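Peer 1: Let's see this in three dimensions:
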Amino acid sequence: MHLMSARTLSATGLLVALAFAVTLPEDLDWPARAAMLAFGGAAILWVLTGLSAAYVAVAAAVSLVAVRAVEQRALIEGLGSKVVWLVIGTFVLGAAVEKSGLAGRLTALIAGRGTSVGGLMWRLTLGIVPLAFLIPSTSGRATVLLPLHRSLTEADDDPRLAKAIGLLIPALIVLSTICSLTGAGSHLVTVDLLERLSDQSIDFGQWMLWGLPFGVAACLITTFLIGHLFLDAETRARQVAEIEASSGPLSAKEWRAGAVVLAMLGLWLTEGYHPFGIATVAVVGAVILTMPVVGVLDWEDGVKAVNWSLVLFIAASLVLGRALISTGAAKWLIGSALSASGLGSDSPPLPILLGLTALGLTAHLYMVSHTARVVALLPPLLLLADKLGLSPVAVAFLANAGMDYCLTLPVSSKALLIFQSEERPAWTSTDLLKLGALLAPAYAVLMIAAYYVFWSHTGLALR
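Peer 2: Here you go, the predicted model:
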């Protein structure tokens, strides 16, 4: 109660201070002040209150329309964005994969038979990464994989194994997000903002080229750290208990779902060679997967599978992000920050890279939503890139690589919360902090090494 009161008082105080602060600059007009107040107020409420992130975003977007800081059509354009349609299509895709039985078969394949505890952890690593291409949210992937953890812990009652696997699965879910453009809705918001601010974009294939090797490397490092932090050599070497697995040939539903999934992935990867965008492909795939006779999922079940709160959150967040841009608020903010930082167009890439890495890796500590982090930080960063003569594509991707890390506190990720919400959670917040104390520095070093060894040579050089 006292904590809630303290947070409420802190939020109220910050909102009052923000309202006063936006009146101070003399060179800002009313729409820019309103955009800063709406977005800043939303960020404060996201961080310090238990209000739904979607509710806060929608309320902030509506307030901008109410005070005429943006036109009414901004709300319609937010809902009509290709990002929104892509998220809807990929949620239906994830539900169809689960309903058809392919998700269960993948779980059985990941678990394997007759393998050691250490071998099981490596199999999990290689099996979870592909889900970033199939299920567009960390919470969705966590929900699909939670039964696997339960099966493992029921078959093998070693609490050390339960803790290691219980930490490993959500950690892999989070870190594999960067592998795919469809791994998180925040990636799609990134592309939308990038196109609006710089007329440049990142397609599905480019994102996979840069993200997949990095994500796999991060997941391998995580598996090694968890295996050696929470398991001894004897435990890693012993054979894991047998798990009952599905067998037999693929069913007709599995074949149909698999065919649609492969066709969608093929069209996403070859986006530049045909006229269909990734959102169109996702929606067409969703329609086919819910089609009578041909599909594997009832239309009503497909609609229920969509996280409509997330959809509204993304749509409203787009309105807020675009308002910062269209009113000139983001430009003013980044100009002020640039003057204070001392950075210039002749600054070397290393301090800029270190700054992006530090900002990205700590963003989850004060803003728990992936999408909120992107909406808050990316517009100013892209305008900073323009001021410093940096590649907007490189800044956008590097910022996302950092912001996709959120393994310090359970509240930082829905995947972590899902696994900690079990009746008897296998790990504690202290265990997560123990992992993060080593993993966060390792992730930062990996980002810097990836930039100089790979990214800067494949189209992601800052200059």
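
Peer 1: drop to CA atoms for contacts and neighbour counts, all remaining ones
Peer 2: Will do.

Peer 1: what about L388, distance to S309?
Peer 2: L388 is 37 Å from S309, where distance means Cα to Cα, to the nearest Å.

Peer 1: what does S63 give?
Peer 2: Distance of S63 to S309, computed by Cα to Cα: 19 Å.

Peer 1: higher neighbour count, these two?
Peer 2: Neighbours were counted for S63 and for S309 using other Cα atoms under 10 Å; S63 has more, 16 against 13.

Peer 1: Leaving out sequence neighbours, find the closest residue to the more buried one.
Peer 2: What sits nearest to S63 in space, not counting adjacent residues and going by Cα to Cα, 6 or more residues apart in numbering, is A38, at 7.3 Å.

Peer 1: for G328, same thing?
Peer 2: Spatial nearest neighbour of G328, excluding adjacent residues (Cα to Cα, 6+ apart): A32 at 5.9 Å.

Peer 1: from memory that neighbour sits against A329, does it?
Peer 2: Yes: shown here, A32 and A329 form a contact pair, counting by Cα atoms under 8 Å, at 4.7 Å.

Peer 1: Report the buried residues of the top helix by length along the chain.
Peer 2: Secondary structure of the chain read by DSSP state H shows that its longest helix is helix 204-230. For helix 204-230, burial by neighbour count (16 or more other Cα atoms under 10 Å) applies to 204-208, 210-223, 225-227, 230.

Peer 1: Second input sequence below; structure requested for side-by-side comparison:
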Amino acid sequence: MTTAVAPADSPEQQASHKLNTGKTIAFFLAFVALAAVILTPIAGLAMPAKIALGMLAFAVIMWVSEAVSYPVSAVMIVGLIAIMLTFAVDPETGEAIGASKGLSIAMSGFSSSAVALVAAALALATAMQATGLHRRLALYVLKFAGEKVSNIVIGAIVISIILAFFVPSATARAGAVVPILMGMVAAFGLAKESKLAALLVITATQAVSIWNVGIKTAAAQNLVAVGFIEDQMGQTVSWGQWFIWAAPWSILMSIALYFIMRAAIKPEVESIDGGRELVEKQLAEMGPMTGAEKRLTAIAVLLLFFWATEGVLHPISSATITIVAVGFMLMPVIGVMDWKYAQQQINWGTLVVFAAGISLGKFLLDTGAATWLSEATFGAIGLSSMPILAAIALVSLFNILIHLGFASATSLASALIPVFIALAATLDVPNGGIGFVIIQQFVICFGFLLPVSAPQNMLAYGTGAFTSKQFLRTGIPLTIVAYLLILLLSATYWNWIGLV
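Peer 2: Predicted coordinates:
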């Protein structure tokens, strides 16, 4: 009698086992780090501040390792802060903080106006998906681009720029453009792994990341920074102000993107015969603009107008304007979707992660933990005594490197912006250091190097159009140019307009 031999695990199964083991180790390591920070005597830090530092270590390990999903880690962060503060001693009163105040601190991020803006932005992105308006806009641009590859590359960049104004979700913007580009490649008879596919898809994806910087409402991580700035620095950053500061960088980067992509990836052909016909066919299949698309167009244009004129023609905040716009989108007759659809399609986990990140950052700042961390790291190298350009250069480089470990720029902003706000207070810069913090937020948006650096990168990578090596080949020169442009504008344009 022979004994059956169990089949050996496939390489994919072995990799999955290793990944799960690594996540399990990271999960327990996060709790060990939390306990170690809390139990270690730190001169000048009260228990609430040590809890804040411990929670930062816990969060970073969870976010970098993705031991659990981001929404789950967010719920854990809020719960742990509330529990530990219940028993922690308030250094001002000498008594336990208590459950009520502890929960209030842990949930503070959920009351931020920035969270309301993110929620409204998610609803706006959902409305675009419900009507297909963003896809129609992309098709119109590609129709005018024609069939030459160079023009289609420009078209992919232009689409990303246009959609950044109206679609406050990088993933949604990439999701609108990438399938159309892949369809054009397939129509020409090339494989999805072709160099042409890699060129077009990577271009569109990198352009999305570039314009995450240029438009305040284009990415959730920008709203994290704005929320901290308003709460801790007492300064409001309007949509128009952000655009004046950031758009020149994004415009220059868009030009650089074209030349870098054309140099880095040489496609098999320089013209896609039948490409225009394919786009026209897809437009014909969509039919004429529906009533919902027309109404959404009107709402989006009005929304953009009110965003751009905030603080100039009216005092209404971006958050208030966006919430009102979403209200119109959900109304009977004049709306474009109903609540049931919105409830099913909106990624509520994103909102929880965002709010928990705000809570953690506010906790770090209010307890003085962010200031201590800034002094212990950047203060140790004498950053406060350096010229502002040198400080921006060093901190930006640190920012770029640490982003390699984060798959979420929102989480990265939650971890770093509080530290940068504390650091800015020690620098000799105008306007209380708001410019320094804003510039570092621009750098946080860099996701050019790896597919795992941003959700839109992963969406595009999932098509199989390019390899990690191809993405890195374009990402390295893009990151270098982006970094040099940060320094150039810091020394010139941003200095001239008084940002730094």
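
Peer 1: Any idea what the TM-score comes out to?
Peer 2: In this superposition the chains share a TM-score of 0.93, using TM-score structural alignment, normalised by the length of structure 1; 457 aligned residues with a Cα RMSD of 2.1 Å.

Peer 1: what do A32 and A329 of structure 1 both touch?
Peer 2: Here A32 of structure 1 and A329 have no joint contacts, going by Cα atoms under 8 Å, 6 or more residues apart in numbering.

Peer 1: The residue nearest to G328 of structure 1 -> structure 2?
Peer 2: Counting by TM-score structural alignment, A32 of structure 1 lines up with A49 in structure 2.

Peer 1: that older thread, which residue numbers in structure 2 does the longest helix of structure 1 align to?
Peer 2: Taking TM-score structural alignment, helix 204-230 of structure 1 hits residues 239-265 over in structure 2.

Peer 1: next one: the matching stretch to chain centre, how far?
Peer 2: Distance of stretch 239-265 of structure 2 from its chain centroid, counting by Cα atoms, centre = their mean, to the nearest Å, is 17 Å.

Peer 1: cool, stretch 316-328 of structure 2 as well?
Peer 2: On Cα atoms, centre = their mean, the centre of stretch 316-328 of structure 2 falls 21 Å from that of its chain.

Peer 1: Can you check which part of structure 1 that stretch sits on?
Peer 2: Using TM-score structural alignment, stretch 316-328 of structure 2 pairs with 276-288 in structure 1.

Peer 1: List the buried residues for the matching stretch?
Peer 2: Using 16+ other Cα under 10 Å as the test for burial, stretch 276-288 of structure 1 gives 277-283, 285-288.

Peer 1: Just to be sure, which of these are found in helices?
Peer 2: Per DSSP H, the subset of these in helices is 278-283, 285-288.

Peer 1: Out of the residues you listed, the closest to Y451 of structure 1 would be?
Peer 2: Nearest to Y451 of structure 1 out of these is I278 (Cα to Cα; 27.0 Å).

Peer 1: Leaving out chain neighbours, which residue sits closest to the closest one?
Peer 2: Nearest residue to I278 of structure 1, sequence neighbours excluded (Cα to Cα, 6+ apart): W268, at 5.6 Å.

Peer 1: That neighbour -> structure 2?
Peer 2: For W268 of structure 1, the aligned position in structure 2 is W307, judged by TM-score structural alignment.

Peer 1: give the contact list for its match.
Peer 2: Counted by Cα under 8 Å, 6+ apart, W307 of structure 2 has contacts 238-240, 317-318, 321.

Peer 1: do the same with K195 of structure 2
Peer 2: Here K195 of structure 2 is in contact with 265-268, 466 (Cα under 8 Å, 6+ apart).

Peer 1: and what of L18 of structure 1?
Peer 2: By Cα under 8 Å, 6+ apart, the neighbours of L18 of structure 1 are 37, 40-41.

Peer 1: Any idea how far the strand or helix carrying it is from the middle of the chain?
Peer 2: Using DSSP states H and E, L18 of structure 1 falls within helix 2-21. Centroid separation between helix 2-21 of structure 1 and its chain, computed with Cα atoms, centre = their mean, is 28 Å.

Peer 1: compared with structure 2, how much does that helix deviate?
Peer 2: Following the fit onto structure 2, the mean deviation recorded for helix 2-21 of structure 1 is 4.2 Å by mean Cα distance after the TM-score superposition for structure 1.
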